[in-house]
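In: Sequence and predicted structure are below.
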Amino acid sequence: MDRPVVLITGANTGLGLETVNALFRSSRAYTILLGTRNKDNADAAVRQLRAGFPNSVTVVAPVQVDLEKDLSIAKAFDFVAERYGRVDVLINNAGGQFDPQVDSADLTMREMWNKSWDVNTTGTHILTHTFVPLLLKSFDPRLLFITSGTSSLTESENLTLRMNKSPTKGRPKTSPSITAYRASKTGMNMLMREWARILHQDRVKTWCVSPGFLATGLGGNGERNKQMGLIDLAIGANLVRDVVEGARDGDVGKVVRRDGVQPW
């Protein structure tokens, strides 16, 4: 139990899983709690990690948690509290981009907006609120929220970025839109600021981490993202690990990215 206990949500795929790999590659030893909605997916990821790092002093264990279900969050807390007694690092990584599911008719617009905020902001807040008592038992508590470069209000005025360009006049508006995703991540940035304020006297170090435009399956476009030459997952994961290991302690309470601090 001398190893820092790291709980990371949404950790069986994408940036979450790559962050776990980055922690395994570290010279430091961790107890990593790999959080995911589906137990089978968590178990498979744990087996993969143990096979990939057979001699590592870092250990990993699955934790089932669904951010959209309060009971699931409560059960995950009870499990971690009983088994480990504390959490040294909480990485709120779980999230989703659901905007395309309106065009595919899998969700109505209201369902998509509600789900975007429920997963990316509301569920993240409830999980953080639930686990704060375990964070406060740490000697060096760290709280991370994985945000997005698309969340910056300041940089939304940068018209050289494709996502900020206006579609052509008239209806219908056919240009790709991630409006709900962007709004929910901007909300997460404020959520981080609130937790930084609330936990300031407890000396909990709190950040948002903006890992860059990564080649993930976010929004169901994994193959397209790779073809567009987006950033390798390992680069974003290494940034998250740097924050965990103290490299960005001078930027507490801010949105950090590889090249500095992301403007609000």
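Out: Received the coordinates, thanks. Numbers count the residues shown, from 1 in each chain.
In: When you work out contacts or count neighbours from here on, use the C-alpha atoms and nothing else.
Out: OK.
In: mind checking which helix or strand Leu191 is in?
Out: Here Leu191, judged by DSSP states H and E, is contained in helix 179-198.
In: Put this next to the previous one:
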Amino acid sequence: MSNASKTALVTGATRGIGFETVRQLAQTGVHTLLAGRDRTKAVEAALKLQAEGLPVEAIVLDVTDTASIAAAADEVAKKYGHLDILVNNAGILRDEQGKKISEQTLQAWRETFDTNLFGLIAVTQSFLPLLHKSPAGRIVNVSSLLGSMTLHSDPTSPIYDFKIPAYNVSKSAVNAWTVQLAYELRDSKIKVNTIHPGYVKTDMNAGEGEIDVPDGAKTSVALALIDDAGPNGSYRYLDNVLPW
């Protein structure tokens, strides 16, 4: 299946890693739907990439709004009849700096999980029927190394002191969801994987990352374009398999 015949959708794509993921997928020839909850921002972002000659289209999708998700899925079904690639990129960080782990508000936990986990699951559930209509559906869940419980439990690991509880636990849950869904899809043509983009310089961390945004999109794009021999139910950063 050529990339030019594929259709992809990337959530949370009006800026940062999501925007760059759209760009890199489109650069391979994939018709890519740039999803954002704000129509104006989504259209503006899509126009920037269209100006580069890329096959990009804006679509409105708020991962915390059931009606918005349903409308987006209906739009894709009517226009394309299927979906080949879903990149669940949308994510937020609501933990308050300076507060202890036990002091983070329940509201912060709920808002974080509504977007990072429940929104991701809701989007996947709505688009899964369209992915089943693809000859080779691919789902990429954008997690983080901070979701690794193995590394958080190891005092010698590089993330041992990076305790951002609501965010970290939401990403651990994304990893767990990926394993469960991969089991369901094990005998299908769909593959689902979860990725760490790297410690990327984004607005979420006030630009304090170690790598630039284009590098941060590479793992999502690579897993979105795997062939039939590619992994299912894995947790990766570039070519490295990460510990759960």
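Out: Sure thing, it's come through. Just so we're clear, the structure is a prediction, and the values are computed from it rather than from any experiment.
In: Can you pull the TM-score for these?
Out: For these two chains in superposition, a TM-score of 0.90 is obtained (TM-score structural alignment, normalised by the length of the second structure); 238 aligned residues with a Cα RMSD of 2.1 Å.
In: Where in the second structure does the helix holding Leu191 of the first structure fall?
Out: The aligned range for helix 179-198 of the first structure in the second structure is 165-184, by TM-score structural alignment.
In: and the matching stretch, how far out from the chain's middle?
Out: Relative to the chain's own centre, stretch 165-184 of the second structure is displaced by 12 Å; criterion: Cα atoms, centre = their mean, to the nearest Å.
In: Enumerate the positions of stretch 161-168 of the second structure that are buried.
Out: Of the residues in stretch 161-168 of the second structure, Ile164, Pro165, Ala166, Tyr167, Asn168 count as buried by neighbour count, 16 or more other Cα atoms under 10 Å.
In: re earlier: which parts of the match of helix 179-198 of the first structure count as buried, going by neighbours?
Out: With burial defined by 16+ other Cα under 10 Å, the residues of stretch 165-184 of the second structure counted as buried are 165-179, 181-182.
In: same deal with stretch 99-119 of the second structure?
Out: Applying a neighbour-count criterion of 16+ other Cα under 10 Å, one finds Gln104, Ala108, Trp109, Glu111, Thr112, Phe113, Asp114, Thr115, Asn116, Leu117, Phe118, Gly119 buried in stretch 99-119 of the second structure.
In: And the last one, what's its match in the first structure?
Out: In this case it means Gly119 of the second structure. Per TM-score structural alignment, Gly119 of the second structure is aligned with Gly123.
In: and that match, what does it touch?
Out: Residues in contact with Gly123 of the first structure, defined by Cα atoms under 8 Å, 6 or more residues apart in numbering, are Leu67, Glu68, Lys69, Trp117.
In: just Thr115 of the second structure next, same as before
Out: The contact partners of Thr115 of the second structure, taken as Cα under 8 Å, 6+ apart, are Val63, Thr64, Ala90, Gly91, Ile92.
In: residue ranges of the strands in the second structure, please?
Out: Chain-ordered strands for the second structure, with DSSP state E as the definition, fall at 7-10, 31-36, 56-60, 85-88, 138-142, 191-195, 235-237, 240-241.
In: where's Ala42 of the second structure relative to Arg94 of the second structure, distance?
Out: In this structure, Ala42 of the second structure and Arg94 of the second structure are separated by 23 Å, where distance is defined by Cα to Cα, to the nearest Å.
In: Right, I'll call it a day here.
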